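Asks: task: produce atomic coordinates for the following.
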Amino acid sequence: MTPNNGVSAADDGYVFNPNDIVRDTGDAYIVRHGDHYHYIPKSSLNNPPSHSNTEEVGSSSSSVLSNPSLHVHHEEEDGHGFDANRIISEDSEGFVIPHGDHNHYIKVQIKGYEAALKNKIPSLQSNYQPVTFDEKAVLAKVDQLLADSRSIYKDRLS
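Replies: Modelled structure (predicted):
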């Protein structure tokens, strides 16, 4: 986001317009841009609007504001995986995660996410190592195991 006479341009083409404001959090504006929202700190604007004709929807205290240079937006369909270990900050309505050279504000839409994040498990690491194998030997072993199991459980198979 690059401030320019109170107007900021985001990397996805959004240019700040006071008519787009849907919420004033006190230190920032949340503005609609297509199917997602941008979080624009007032400190990033050279000439922030003195008032807006939008209704202020609760000014939630937020750790999102801990870095006023954040350009944060929420996209409805991101296509990227979510990793709770990458959460930068959160407020009462959602959280911020990094994505490339910017951050996304993800509005929470399900109940119980706090418990899920609190009890998150670390990412599991696999010991899988790709190797070449002899397909005939593997199939022969499978056939042998099937024959052995049929012999062992022949009385139970009726």
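
Asks: hey, let's count contacts and neighbours off CA atoms from now on
Replies: OK.

Asks: residue 9 contacts residue 3, doesn't it?
Replies: Yes. Contact criterion CA atoms under 8 Å: residue 9 and residue 3 qualify, at 7.2 Å.

Asks: looking at the two, which one has more neighbours?
Replies: Neighbours per residue, other CA atoms under 10 Å: of residue 9 and residue 3, the larger number sits with residue 3, 16 against 13.

Asks: and the more buried one, which of the three is it?
Replies: Secondary structure state of residue 3, per DSSP: H, G, I helix; E, B strand; the rest coil, is strand.

Asks: what about it, distance to residue 151?
Replies: Per CA to CA, to the nearest Å, residue 3 is found 77 Å from residue 151.

Asks: now do residue 142
Replies: Taken as CA to CA, the span from residue 142 to residue 151 is 14 Å.

Asks: ok, residue 89 next?
Replies: Residue 89 is 60 Å from residue 151, where distance means CA to CA.

Asks: again with residue 29
Replies: Taken as CA to CA, the span from residue 29 to residue 151 is 72 Å.

Asks: hey, which helix is longest across the chain?
Replies: helix 135-152 (DSSP state H).

Asks: buried stuff in that one?
Replies: Across helix 135-152, burial judged by 16 or more other CA atoms under 10 Å covers no residue at all.

Asks: residue 41: neighbour count?
Replies: Neighbour count for residue 41, taken as other CA under 10 Å: 23.

Asks: to check against the first, give me the structure of this:
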Amino acid sequence: MKRVLSLVGVLLLALLVTGCGNSTSEEKVEKDTYVADIEGAQLEATFSHVGDNLRKVEQTMVYPMSYLGYEEGEKLDDATKKKLTEQVEAQYSEYKDGEGTSLETKFTDDGLELTMTVDLYKADASAISSLLGGGSTDPKNISYKETIADFESQGFKKKES
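Replies: Have a look, this model is predicted:
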């Protein structure tokens, strides 16, 4: 489980590690989706941006049972599911029911599915300040291009529509 949390932590840190975007207001919001398969985990991130200014990130991560240390097809009891869910929610408490953020976990036939959303224009800067690296303190000033470069360096590829 620590491996799962470490990977998610690295991805989220990469998401918010840069802070060099432009503050534009009247331009069209564009969306790009990037995907990766990292050690069997299926990861997808959709970035909403205006030019180089990142606005919102939606991530879905599906971790197979083997990634979590269980055998494929193994059915987990409710207590184990609850424990794994609590670990994820504790690790990413900034996202759970926060202003401009959300975190949802659910178990599927494929494994543990984790969905996280950060709306940088609605999020409380002080609540997500621990996620803003690279000297940035303004969630409305995050570089889309630098964020994408960080994701690509970790194996993400742009999904063709």
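
Asks: quick TM-score on the pair, please.
Replies: After superposition, the two chains reach a TM-score of 0.23 (TM-score structural alignment, normalised by the length of structure 1), with 59 aligned residues with a CA RMSD of 4.8 Å.

Asks: which strands or helices does the longest helix of structure 1 pack on?
Replies: Using 3 or more CA pairs under 8 Å, 6 or more residues apart in numbering; DSSP states H and E, no helix or strand is in contact with helix 135-152 of structure 1.

Asks: structure 2: strands as residue ranges?
Replies: Using DSSP state E, the strands found in structure 2 span residues 30-38, 41-50, 53-63, 101-108, 111-119, 157-158.

Asks: helices or strands up against the second one?
Replies: Other helices and strands packing on strand 41-50 of structure 2, by 3+ CA pairs under 8 Å, 6+ apart, are strand 30-38, strand 53-63.

Asks: point out the most buried one among these.
Replies: strand 53-63 (a mean of 23; mean count of other CA atoms under 10 Å).

Asks: just want the angle from it to strand 101-108.
Replies: Orientation note: strand 53-63 of structure 2 sits at an angle of 20 degrees relative to strand 101-108 (axes from the mean of the first three to the mean of the last three CA atoms, to 10 degrees).

Asks: elements contacting strand 53-63 of structure 2?
Replies: Using 3+ CA pairs under 8 Å, 6+ apart, strand 53-63 of structure 2 sits against strand 41-50, strand 111-119.

Asks: ok, which of those comes nearest residue 158 of structure 2?
Replies: Of all these, strand 41-50 sits nearest to residue 158 of structure 2, with 9.5 Å by CA to CA.

Asks: and the angle for that closest one with strand 30-38?
Replies: Going by the same axes, to 10 degrees, strand 41-50 of structure 2 makes 160 degrees with strand 30-38.

Asks: now strand 41-50 of structure 2 against strand 111-119, angle please.
Replies: With the same axes, to 10 degrees defining the directions, strand 41-50 of structure 2 sits at 10 degrees from strand 111-119.

Asks: in strand 41-50 of structure 2, which residues are buried?
Replies: 41, 43, 44, 45, 46, 47, 48, 49, 50.

Asks: so can I have TSV of those residues showing distance to residue 56 of structure 2?
Replies: Listed next are these as TSV, based on distance: CA to CA, whole Å:
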residue	distance to residue 56 of structure 2
41	22
43	17
44	14
45	10
46	8
47	6
48	5
49	7
50	10
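
Asks: which one of these is nearest to residue 114 of structure 2?
Replies: residue 43 (9.5 Å).

Asks: tell me how far the closest one lies from residue 36 of structure 2.
Replies: Distance from residue 43 of structure 2 to residue 36 of structure 2, by CA to CA: 5 Å.

Asks: that older thread, out of the helices and strands packed on strand 41-50 of structure 2, which comes closest to residue 152 of structure 2?
Replies: Among these, strand 30-38 comes nearest to residue 152 of structure 2, with 8.4 Å by CA to CA.

Asks: show the contacting residues for residue 30 of structure 1.
Replies: When contacts are counted by CA atoms under 8 Å, 6 or more residues apart in numbering, residue 30 of structure 1 touches 21, 22, 23, 24, 37, 38, 39, 40.

Asks: any idea how far apart the tips of stretch 88-108 of structure 2 sit?
Replies: OK, stretch 88-108 of structure 2 end separation, CA to CA: 16 Å.

Asks: I'd guessed residue 36 of structure 1 sits against residue 73; true?
Replies: Yes. Counting by CA under 8 Å, residue 73 is a contact partner of residue 36 of structure 1 at 6.8 Å.
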